[in-house]
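**Student:** dropping a prediction and its sequence here:
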Amino acid sequence: MTSTASSALRPALILPKADGSLETYHLIGTPIMARKPAQPFSRIAYAAGHVVVNPLAVNDPWVSSVVDWDRTLAFREHLWSLGLGIAEAMDTAQRGMGVDWPTSLELIRRTSAAAGKNHLVVSGCGTDQLPAAEARTLDDVIRAYEQQIEAIETTGSRIVLMASRALARVAKGPDDYVAVYDRLLRQVSRPVVLHWLGDMFDPALAGYWGSRDVGVAMDVVAGIIADHAAKVDGIKISLLDDAYEIALRRRLPDGVRMYTGDDFNYVSLIEGDAQGHSHALLGAFDAVAPAASAALEKLAAKDIEGYQVILKPTEALSRHLFAAPTQFYKTGVVFMAYLNGHQDHFTMAGGLESARSTLHLAQIFRMADETGLLRDPDIATERMRAVLAVRGVVA
């Protein structure tokens, strides 16, 4: 990591503004030093990692993707070095949005092998080899889940039982969800993390657990967990509403964890209250990993103020990354990795580098600077300038 230069010595950058004008932006942030934590965290914290694609591969980006395995695994080593676990092959890795099941399984195999016994890994298990439109019965969905369960358990990874587009399509109500999860949880070899992803992340998951009423849906999933508590490590909830998460957290049986997936409110949810706290399984932690690591170290030392001082400013950046349409947050996560030198290009599976506007990317740059999340301001400025030039901002 380079030493921090004073803002006066950093190159100025021309950035677009919402009114169509351009401004000269001077960087102001002090980069957070990425380092190994001095003590174990008091929370389990998984970063849902993105994939780095090979931009020079012979393929049609909107149809297929070719992963750069070396860079993808190197980024996971970076996250592990900060004390974070990896949530592999989740939606942050563009699961179902440019990355298919065979590629996901290879990703899980490679990450699990690299992790060995030294690092935490959980891996997404879904039904994406079964196109939702081709699902006809609950048995179709169960078979698809079972295929992935068997394959992932063979790698040694623990499982995140991901929400299924196919199940959302064929289920007629709460009883169908209960029947499917009952079958699956009875056969997994180790406790799994359940997964409740709101329709702001994936519109195809609207009404998951059998109802569009969140209260009714919560009753369903709470009942499933109560019936299978020995097979449930925890549940990741991503509804971008802290009240829902806290309500469900207070209903969990002893020993079942809440993993926040709330990229808007994670600071207070991880800190917790007198009745409990959340652990973390967050796409945002891919982008803000150095801050997350430093803050969690403070929390482990019971330095609540230090925890909040470091992590609270990142929530504004995260809210911007995850702004509607939320499913395109992956674009900002990969853009952050590009700015910070974790990959040499801003190219994504499915061509999703085009999914956010130039103004959106410019604001990411400003906010990443302000929060100390540009690890080398000179390199980040050079890369931002290159992206802007391709998009017509040349100065």
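**Tutor:** Now that the structure is in, tell me what you want to look at. Residues are numbered from 1 along each chain as shown.

**Student:** when you work out contacts or count neighbours from here on, use the C-alpha atoms and nothing else.
**Tutor:** OK.

**Student:** and the strands in the stretch 251-395 of the chain, which stretches?
**Tutor:** Shown for the stretch 251-395 of the chain, the strands assigned by DSSP state E, counting those that start in this stretch span residues 257-260, 279-282.

**Student:** possible to save the ones you listed as CSV with mean neighbour count and distance to Leu15?
**Tutor:** Output for the strands of the stretch 251-395 of the chain, formatted as CSV (neighbours: other CA atoms under 10 Å; distance: least, CA to CA, whole Å):
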stretch, mean neighbour count, distance to Leu15
strand 257-260, 27, 34
strand 279-282, 26, 29
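
**Student:** quick one: closest of those strands to Leu248.
**Tutor:** Evaluated over the strands of the stretch 251-395 of the chain, closeness to Leu248 peaks at strand 257-260, with 8.3 Å, by CA to CA.

**Student:** please enumerate residues in contact with the closest one?
**Tutor:** Residues outside strand 257-260 that contact it (CA atoms under 8 Å, 6 or more residues apart in numbering): 233-238, 245, 249, 252, 266, 269-270, 277-282.

**Student:** can you list the strands of the stretch 251-395 of the chain in a markdown table and add distance to Leu107?
**Tutor:** Shown next, in a markdown table, are those (distance: least, CA to CA, whole Å):
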| stretch | distance to Leu107 |
| --- | --- |
| strand 257-260 | 22 |
| strand 279-282 | 18 |
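
**Student:** in helices only, show me the contacts of strand 257-260.
**Tutor:** Counting by DSSP state H, the contacts of strand 257-260 place 245, 249, 266, 269-270 in helices.

**Student:** just flag the most distant two among the residues you listed.
**Tutor:** Of all pairs in the ones in helices among the contacts of strand 257-260, the most separated under CA to CA is Arg249 and Tyr266 at 13.7 Å.

**Student:** so for these two, which sits in the more crowded spot?
**Tutor:** A side-by-side neighbour count of Arg249 and Tyr266, using other CA atoms under 10 Å, places Tyr266 first with 26 against 23.

**Student:** adding another structure so you can compare the two:
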Amino acid sequence: MTDPEDLVERVRDGELRLHELEDHADHDTAAEARRLLLERETETELEAIGDYAFPAEAAEPNIENMIGAAQVPMGVVGPVPVSGGAATGDHYLPLATTEGALLASVNRGLGVIRSAGGADARVTKNGMTRAPVFRVAGVAEAAETVEWVNENGDALAEAAESTTSHGELIDVEPYVVGDSVYLRFAYDTKDAMGMNMATIATGEACEIVEAETPADLVALSGNLCSDKKPAAINAVEGRGRSVTADAVIPGELVEERLHTTPEAIAEANTRKNLTGSAKAGSLGFNAHAANVVAAAFLATGQDEAQVVEAANAITTMDARENEDGTTDLYASVSLASLEVGTVGGGTKLPTQAEALEVLGLRGGGDPPGSNADALAEIIAVGALAGELSLLGALSSRHLASAHEDLGR
């Protein structure tokens, strides 16, 4: 077995670079050597970082220059009955976060939803996008390129789908800006989040576009995709899964459990999430949907940077008067671009794989895509619970006292 001290000395002597250590030792030894070097260079102790529970080799597809692991506390909320297009029955939702009171708040919202009979949830649109940008001489060549793309969808699909046994090209939408042509490819990536799949497939299709049109590829991503950035196109057209969850909460339950009224919650939502967000120029019209999404992403091995797109959510709260004079609360959250998968990427890591097992959604679904749809629906219900709980706390003026009671 290679001595990590020997690796440290070889790095210090300039014989090896940090990223080359796995070529000379097993993955755990390489990680230990990096920790030793870092401890000496920075005069720190990395005992906790080095105390991880999975073989370092298991993380090879997910990290470079590994030194250990960042351990984030994980809890669970639920169960809550979900009536979805893919998710049905009771589900626990693992959430990983360092924000105190988050799980308590979400669990309170889920308790109210459960007492109201559960929530409905549906994936209404699905399509992972990649949008390359091409250079043309001017608008005439741009129009020629767009015309060819619109008339040759089958050729583009054949090229793109030749790179994957699972992905399916759904649509190619052209956009012209001066002498730039953007093609927004959208794919059904089944149970994979699918960003890599979409990128590789689009690269193959771009070769056909260059061969058959005047357009020259400048960049495989032209930011019209748009990945990991606030973008109106994702809020409007969607990216990944577009999913909505809703529930009707009886007025007496709102008063008993949230200590407020349907009318007060609806007003708080309008003035805060809708008017306030509009005044701020926000792309997200919600209270804190990204909070639940981020915690679910960390727990289940999703790409955490894509929480940016998941914040493109709209929360609606309406007071509905019944014939008997009582008032119920209609609550919904619509996430336009929730990018999730149950295969590939971080879902293979042992901790995250176990979290998906808790959900009963590890690996590919039958039919393909059903597991990722179910995960999106369950996360949406969790986000709805978080919205309901926070708006209840705000409208009852209990937000500060709740944090004080929990010692946060």
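**Tutor:** Cool, the structure landed. Predicted model only: the values in this text are computed from it and were never measured.

**Student:** and the TM-score between them?
**Tutor:** Here the TM-score for the pair of chains, by TM-score structural alignment, normalised by the length of structure 1, is 0.24; 159 aligned residues with a CA RMSD of 6.9 Å.

**Student:** on that earlier part again, between the strands of the stretch 251-395 of structure 1, which one is closest to Leu105 of structure 1.
**Tutor:** That would be strand 279-282 among the strands of the stretch 251-395 of structure 1, by CA to CA, at 19.6 Å.

**Student:** show me what that closest one is packed against.
**Tutor:** The elements that strand 279-282 of structure 1 packs onto, with contact taken as 3 or more CA pairs under 8 Å, 6 or more residues apart in numbering; DSSP states H and E, are strand 45-48, strand 257-260, helix 266-271.

**Student:** could these go into JSON lines alongside distance to Ala144 of structure 1?
**Tutor:** Converted to JSON lines, those look like this (distance: least, CA to CA, whole Å):
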{"stretch": "strand 45-48", "distance to Ala144 of structure 1": "23"}
{"stretch": "strand 257-260", "distance to Ala144 of structure 1": "25"}
{"stretch": "helix 266-271", "distance to Ala144 of structure 1": "32"}
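
**Student:** which of these sits closest to Thr314 of structure 1?
**Tutor:** helix 266-271 (9.0 Å).

**Student:** which secondary structure state does Leu15 of structure 1 sit in?
**Tutor:** Three-state call for Leu15 of structure 1 (DSSP: H, G, I helix; E, B strand; the rest coil): strand.

**Student:** quick one: neighbours of it, just the number.
**Tutor:** Applying other CA under 10 Å, we find 23 residues neighbouring Leu15 of structure 1.

**Student:** quickly note the distance from it to Val309 of structure 1.
**Tutor:** Using CA to CA, to the nearest Å, Leu15 of structure 1 is found at 28 Å from Val309 of structure 1.

**Student:** equivalent analysis for Ala166 of structure 1, please.
**Tutor:** In terms of CA to CA, Ala166 of structure 1 sits 42 Å off from Val309 of structure 1.

**Student:** just Pro377 of structure 1 next, same as before
**Tutor:** In this view, Pro377 of structure 1 and Val309 of structure 1 are 21 Å apart by CA to CA.

**Student:** more neighbours: the two, which one.
**Tutor:** Neighbours were counted for Pro377 of structure 1 and for Val309 using other CA under 10 Å; Pro377 has more, 26 against 13.

**Student:** next secondary structure element downstream of the lengthiest helix in structure 2?
**Tutor:** Longest helix of structure 2, by residue count under DSSP H: helix 370-395. Later in the chain than helix 370-395 of structure 2, the nearest helix or strand by DSSP states H and E is helix 399-405.

**Student:** what packs against that following helix?
**Tutor:** helix 370-395.

**Student:** in the helix it packs on, which residues are buried?
**Tutor:** By neighbour count on 16 or more other CA atoms under 10 Å, the buried set for helix 370-395 of structure 2 is 370-395.

**Student:** kindly report the same for stretch 381-394 of structure 1.
**Tutor:** For stretch 381-394 of structure 1, the neighbour count (16+ other CA under 10 Å) marks 381, 383-385, 387-388 as buried.

**Student:** ok so, going back, minimum distance to Gln147 of structure 1: which of the strands of the stretch 251-395 of structure 1 has it?
**Tutor:** Using CA to CA, the nearest of the strands of the stretch 251-395 of structure 1 to Gln147 of structure 1 is strand 279-282, at 24.0 Å.

**Student:** Val181 of structure 2 sits in which helix or strand?
**Tutor:** Using DSSP H and E, Val181 of structure 2 sits in strand 180-188.

**Student:** check which helices and strands that strand sits against.
**Tutor:** Contact partners of strand 180-188 of structure 2 among helices and strands, from 3+ CA pairs under 8 Å, 6+ apart: strand 119-130, strand 133-135, helix 139-151, strand 168-177, helix 195-212.

**Student:** quick one: which of these is nearest Thr29 of structure 2?
**Tutor:** Distance to Thr29 of structure 2, taken as CA to CA, is lowest for helix 195-212 among those, at 29.5 Å.
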